[in-house]
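S.K.: Take this sequence and fold it.
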Amino acid sequence: MEKPFSNKMKPIGGYLELQFLSGQEYYPHLTRLNNGRNALEYILKVKKYTMAYIPYFICGVILEPLKKLRIPYEFYTIDDKLDPILDFIVGPTECFLYTNYFGLKQDTVLSLSRQYQNLIIDNSQAFFSNPLDKIDTFYSCRKFFGVPDGAYLHTPSPTKLKYEKDHSFNRISHLTKSIDLGIESGYQDFLDNNKALSNQPILKMSNLTQKILQGIDYKECKYRRDSNFMYLHDFLVKYNDFTFDVSSINGALGYPFVHSSSLIRAKLLEKRIYIPIYWPNVFDWTTKKMYENYLSAHLMCLPIDHRYTHTDMKRMINVLKKLL
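M.R.: Sure thing, here's the model as predicted:
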């Protein structure tokens, strides 16, 4: 790959570049990295953990840094509230990873922080949940915003690792295609980008990703998520097999809807309503008797993000009414 021009003197003239709004990131004081799994790798390297406890219900890419560093791991189970079943003991050189599912589990995060010193919080689904002072925490930006990559890391460790800066210009085609040609046209590029992020070294967040993140209206994004969440909840609460404290919503990733029907996801797809599976790897890790297996098959994270209004939520509800 051709290296960027090395002269540090600011150029004057030439073609006009993309223009971004100039503002502040949501977490300007956190460490900026290239992706969430590398933020976890950073923690594991700094803390020199010899063992990790991770939930069955988690994205398979979380194993990447563990395998890279040859750190053994054990899975643990969660209950129907998505709380960990604590039937294991975390040793002094071991760590316990918990995911703040859909940004709804901050109370559990607080409780666990009082019990475990070697706790790592995965806030990749909880961008708007602030990190706790003494708890290692990482975020994945592309789960919430239109960026090609990027992560934030909060760690109380005084040890600092040195690393080079990432470049994202070759991983943004799915975002630009979606503007000109529609979201479906960029889907293959999106999948290719996911593959390109595998087995990357720890790098600083790219200038491009940081520029985009500096131009986001975070207050509006969070408001829209909360408003859309409650709009869906008012209708779906009586059909939802997953119960949660509504007062805990804080810019949630999506609306987690659990239902025994296996037809809903396909019917939504027919109406161009796209629902991800969290997560296909869980089927390989679990048996059909396990709750995590059921969740992966029947939990639908309904989209509520800043792109959508109550009109879009009503459209989704109208489709669901015919299925419930």
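
S.K.: For the rest of this, base every contact and every neighbour count on C-alpha atoms.
M.R.: Noted.

S.K.: secondary structure class for the spatially most central residue of the chain?
M.R.: Nearest to the mean C-alpha position of the chain, by C-alpha atoms, centre = their mean, lies residue 124 at 3.0 Å. Using DSSP: H, G, I helix; E, B strand; the rest coil, the structure places residue 124 in coil.

S.K.: wait, what's in contact with it?
M.R.: 36, 99-100, 138-141, 143 (C-alpha atoms under 8 Å, 6 or more residues apart in numbering).

S.K.: Break down the stretch 151-300 of the chain into its helices, ranges please.
M.R.: For the stretch 151-300 of the chain, the helices defined by DSSP state H, counting those that start in this stretch occupy 173-181, 187-196, 207-214, 218-236, 264-270, 281-285, 291-298.

S.K.: Please provide the structure for the following sequence as well, for comparison with the first:
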Amino acid sequence: MSNKNEIGGYFELECGFHKNYHNSSLLFNSSRNALSFYLQQKKIKKLHVPMFTCETIWKSVERANCTIIPYDVDTDFTPLIEFQENQFYLINNYFGITGKKNTMLCKNKKGNIIFDNSQAFYSKQYGTAGIYSPRKFFGLPDGGILCTDLNLEEEYEKLPRSHSYEICSHLLIRHDREAQEGYDEFVKNRQIIAGCGIEKMSFLTQNLMKSIHYEKIARIRKRNFNYLHNRLKNKNLLKFEPDTDDVPMVYPFKVDEKKELQAYLLKHKIYTASYWPKSNEYPMHMAGENCRENRETIIPLTIDQRYTKRDMDRIVFVLEKFFGNNG
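M.R.: Take a look at the predicted model:
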């Protein structure tokens, strides 16, 4: 897709021509802005939001002039709330493994449910709306997706178009160098995205998304996830069985020794994130007892499309070595 009237000149970045995964969706510069846009257009004034979620979600709700009603989730991620009619609820698909539970929530509960599928790109849309964050699954500079049955095209088309070429540096560095050499650029670019207003997805990001082989990536993620689960479920304090439809973002490994184990993994160049740091701006963010337990015990292990069974074996080997040394 070309957005220019020029003919000739130097070549742009080559992109493929796969179809986008989520059809009939609205494409934004970030998932947080997709949520803000939906809340504004729907004129939602109060939203039940999980404490166990990213601080940027709270900021997105607040930016839409919507009051946050916080709730905790159980240690198995079940929302600890009483659903009521004419109320709006934001429900997370945590790590991409709670899709089946979310489907049952949508069928059996009252109220209007918005699903935060930022960690579940492949999840189908249930409820009144769903938001997605493709850059959590693929090598993209930015981007967010809103799926809803509401016709919001007219207001969406009024939005300005974002540009992504200035926030690709960390992606390009990682092509030629190690991840840690581009980490500062990654942090800088992430901060730029956080400060952006509501805009349509850039042409660059849209075209990069057409280069993604979605089905192949889903197969690899499932394979790696299931392999780790078969090897680690006896040590994992988080008890679950993967659903065949789930395409997870990471493998959530719950242990009592999270701090020590994360440091050990880092020493062996196995990088893991932490979901999520407590916000100083919002006293109730991450304030629930179960939120604290989840944050202090769950390590998200990488299972994405860049890695093979040999890489999963390396993760398992390092973990077994750690538990052997600490057993």
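
S.K.: What would you report as the TM-score here?
M.R.: The TM-score (TM-score structural alignment, normalised by the length of structure 1) is 0.92; 313 aligned residues with a C-alpha RMSD of 1.8 Å.

S.K.: Go through the contacts of residue 124 of structure 1 and name the one nearest residue 293 of structure 1.
M.R.: Among the contacts of residue 124 of structure 1, residue 99 lies closest to residue 293 of structure 1 (C-alpha to C-alpha), at 16.7 Å.

S.K.: wait, doesn't the closest one sit right on residue 129?
M.R.: No: in this structure, residue 99 of structure 1 is not within contact of residue 129 by C-alpha atoms under 8 Å, at 11.8 Å.

S.K.: one step back: out of the helices of the stretch 151-300 of structure 1, which gets nearest to residue 308 of structure 1?
M.R.: That would be helix 218-236 among the helices of the stretch 151-300 of structure 1, by C-alpha to C-alpha, at 7.6 Å.

S.K.: can you pull out the strands in the stretch 51-200 of structure 2?
M.R.: 67-71, 88-92, 112-117, 129-132, 144-148 (DSSP state E, counting those that start in this stretch).

S.K.: And the ones you listed: which comes nearest residue 303 of structure 2?
M.R.: strand 112-117 (17.6 Å).

S.K.: which residues touch that closest one?
M.R.: Applying C-alpha under 8 Å, 6+ apart, the contact partners of strand 112-117 of structure 2 are 85-94, 96, 106, 123, 125-133.

S.K.: Next: stretch 299-316 of structure 1.
M.R.: The list of residues contacting stretch 299-316 of structure 1 from outside it, by C-alpha under 8 Å, 6+ apart, reads 144, 220-222, 224-225, 228-229, 231-232, 253-259, 265, 268, 273, 275-278.

S.K.: what's the answer for stretch 48-57 of structure 1, then?
M.R.: For stretch 48-57 of structure 1, using C-alpha under 8 Å, 6+ apart, the contacting residues are 71-78, 84, 90, 93-99, 278-279, 282, 285-286, 292, 296.

S.K.: So how do I select the buried members of the residues you listed in ChimeraX?
M.R.: The buried subset of these, as determined by 16 or more other C-alpha atoms under 10 Å, is captured in ChimeraX by this line:
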select :71,73,76,77,78,84,90,94,95,96,97,98,99,278,279,282,286,292,296
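
S.K.: Just the endpoints, please. Distance across stretch 137-147 of structure 2?
M.R.: 17 Å (C-alpha to C-alpha, to the nearest Å).

S.K.: my bad, stretch 196-216 of structure 2
M.R.: Note: stretch 196-216 of structure 2 ends 32 Å apart using C-alpha to C-alpha.
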